[in-house]
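Prediction below, plus the sequence it came from.
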Amino acid sequence: MVKVDILATLLLRAQRERRPLTRWEASTAASMIQSSDNASANALWQRIGGGKGLTEANRTLGLTSTQAGPGPQWGLTQTTAADQLVLLSAVFDDHSPLNRASRDLIQSLMGEIDADQDWGVSAAGSRWQLKNGWLPRPHSQRWAINSVGRVKAHGSTFYLVILSHGSPSMSQGISAVEQAAQSAVHVLCSTPPPVSPIIR
């Protein structure tokens, strides 16, 4: 899931240098997001300056509780649901350190995920842009399964962040994440809007 943050960091660096992504950067970013290719993530992690580069970009993006993975281990980056909502806002909202071209690129890639990775928050809506993350924990034989993205359902747009750990298998973790996403959208759609107070 940190791959979206890696790409946002790369794009911020390119913006500061007043240049578009190189052809290699763009193709590597596409592979990293759409196919969740780890070799591509390794290469771009080095390009952004590793954890130091990610941390610097996160300060600009407004993420305050995300800790970059040590050394080359970007997959051990720790984050919070609140920080991931901030990142989604940076990716999708107009008021963002990322310019329009950068946001358009990330949104496009998140909307064209490989078919075998179309799970997670996409279960909650018919139109979506997402990035999933999964990691088996060798010491416990349990899985961390995460999904973040924007979905459209029932005429509304939702930013969803589902972080989980302790699943006995990847498939069970995916099922739990999808149920959580569907439940969240159902609750949000079922909740009536607050009544505005009458000021006399």
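Structure received.

Could you use CA atoms for every contact and neighbour count after this?
Noted.

Is Gly180 in contact with Leu160, as I believe?
Just to correct that, residue 180 is Ala rather than Gly. No - if you go by CA atoms under 8 Å, Ala180 and Leu160 don't touch, sitting 9.7 Å apart.

Which one's more surrounded, the two?
When Ala180 is set against Leu160 and neighbours are counted by other CA atoms under 10 Å, the residue ahead is Leu160, at 25 against 21.

in what helix or strand does the more buried one lie?
strand 156-167 (DSSP states H and E).

The chain: strands as residue ranges?
Along the chain, the segments classed as strands by DSSP state E run 127-137, 142-153, 156-167.

Quick check: which of those is buried the most?
The highest mean neighbour count among the strands of the chain, using mean count of other CA atoms under 10 Å, belongs to strand 142-153: a mean of 22.

Quick one: residues in contact with the strand holding Leu160.
81, 84-85, 88, 121, 142-152, 173, 177, 180-181, 185 (CA atoms under 8 Å, 6 or more residues apart in numbering).

if you set the cut-off to 6 Å instead, what comes out?
Strand 156-167 is contacted from outside by 81, 142-151, 173, using CA atoms under 6 Å, 6 or more residues apart in numbering.

Show me which of the residues you listed is closest to Trp134.
Ile145 (4.5 Å; CA to CA).

Against that first model, consider the following:
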Amino acid sequence: MLAAAVVLGGTAAGTWYVKGQAHGGDGTVSSSAASAVEEASVEPVAAPEVDRDELLAIALKGVAVEEGAEMSVAVLDPASGRSAAYGTAPFDTASIVKADILAALLLQAEDAGRTLTAQEREYAAAMIEESDNASASALWRTIGQAAGLDAANERFGLTGTEGGQGMLWGLTQTTAADQLVLLRQIFGDAAESELGEASRAYLQGLMGRVVEDQDWGVSAAGTAGAGFALKNGWLPRSTTGLWVVNSIGRVTVDGDDCLVAVLSRGSTTKAKGIALVEAAARAAVPVVTGDGAGE
């Protein structure tokens, strides 16, 4: 009779292999049994990938959320390519759509072979830096309202965003994942963006100069004193009195950039909505930068 001993072992890289020894009744190794074990040997298998969506969901469990409030989060470390997302439902954009409106305007201008007019640049600066609504409405008309935004977003790769009807640009519907796609168009690899380098630099610059009382949101996840570029949105819904509070942008963490989008609704006050968005951003960034992510 033959007796076979099979031993599992691990490599430093985290892969596993099988070793086997087959013995005859006298304790010697049978050549036929050894051959059978050799044929049954298992090739090294890579360790399973980290499920960062699951890690993000776990991290967000520590974020205090008012009863009835909801949030959705997407985060990306461009250097490593690590990303995570939580929630797929659409949310009202409120004023974060202003970054999308300007991106659409810049794309249309590039297509026409022109630069922005002095008036358009004035509107753009006020719309992004100060979140001026009248300027946003003017540029919303210029891009062709929802039809123009949707056409640009199709080229940008946004699949879950739909422009608000009529002049209701603040009721554009979007997802956190789509906002991350938009951020990649603005801040990510230039070779993968529909926007030219000058357009990207212009939009980045405006988002890096928001007025002081609007520099909250995803900026809370960055290293203190490091730069950030963002666009926030806030809107009390007239039907419920509850707040939509959103924040999207780029933050710097220990010298590395990270893209973050946090959408929320259902907070009873703007201040509570801001606290929720900031806490969610702080919880999300370490999931892709490695801290607290099992690495």
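Great, that's in hand. All of these numbers come straight from a predicted model, not from anything done at the bench.

Let me see the TM-score of these two.
After superposition, the two chains reach a TM-score (TM-score structural alignment, normalised by the length of structure 1) of 0.94; 193 aligned residues with a CA RMSD of 1.0 Å.

about what we covered before: pick the one among the contacts of strand 156-167 of structure 1 closest to Pro70 of structure 1.
Distance to Pro70 of structure 1 across the contacts of strand 156-167 of structure 1 (CA to CA) is lowest for Ala144, with 18.3 Å.

Show me what counts as buried in stretch 164-182 of structure 2.
For stretch 164-182 of structure 2, burial by neighbour count (16 or more other CA atoms under 10 Å) applies to 164, 169-182.

same thing with stretch 115-124 of structure 1?
Residues of stretch 115-124 of structure 1 classed as buried: 117-124 (neighbour count, 16+ other CA under 10 Å).

about what we covered before: in the superposed pair, what's the mean gap between the strand holding Leu160 of structure 1 and structure 2?
Strand 156-167 of structure 1: mean distance to aligned residues in structure 2 after superposition is 0.7 Å, counting by mean CA distance after the TM-score superposition for structure 1.

What span of structure 2 is that strand aligned with?
Mapping strand 156-167 of structure 1 onto structure 2 (TM-score structural alignment) gives residues 256-267.

next one: stretch 99-114 of structure 1
Counting by TM-score structural alignment, stretch 99-114 of structure 1 corresponds to residues 196-211.

measure Val37 of structure 2 to Ala3 of structure 2 for me?
Taking CA to CA, to the nearest Å as the measure, Val37 of structure 2 falls 11 Å from Ala3 of structure 2.

So for the two, which sits in the more crowded spot?
Counted by other CA under 10 Å, Val37 of structure 2 and Ala3 do not tie: Val37 has more neighbours, with 19 against 13.

Toward the C-terminus, what is the element adjacent to the helix or strand where that one lies?
In this assignment (DSSP H and E), Val37 of structure 2 forms part of helix 31-39. Sequence order places helix 52-60 as the next helix or strand after helix 31-39 of structure 2, per DSSP H and E.

The next helix or strand after that next one maps to which residues in structure 1?
Once the chain leaves helix 52-60 of structure 2, the next helix or strand it forms, by DSSP H and E, is strand 70-77. Using TM-score structural alignment, strand 70-77 of structure 2 corresponds to no residues of structure 1.

next helix or strand past strand 70-77 of structure 2?
Using DSSP H and E, the helix or strand that follows strand 70-77 of structure 2 in sequence is strand 82-86.

residue in structure 1 matching Leu139 of structure 2?
Counting by TM-score structural alignment, Leu139 of structure 2 corresponds to Leu44 in structure 1.

try Ala177 of structure 2
Aligned partner of Ala177 of structure 2 by TM-score structural alignment: Ala82.

and if you look at Trp234 of structure 2?
Trp234 of structure 2 maps onto Trp134 in structure 1, by TM-score structural alignment.

again with Glu122 of structure 2
Here Glu122 of structure 2 is matched to Ser27 in structure 1, going by TM-score structural alignment.

Can you report how many residues lie near its match?
Neighbourhood size, Ser27 of structure 1 [other CA under 10 Å]: 12.

May I have the secondary structure class of Tyr17 of structure 2?
The three-state assignment at Tyr17 of structure 2 reads strand, by DSSP: H, G, I helix; E, B strand; the rest coil.
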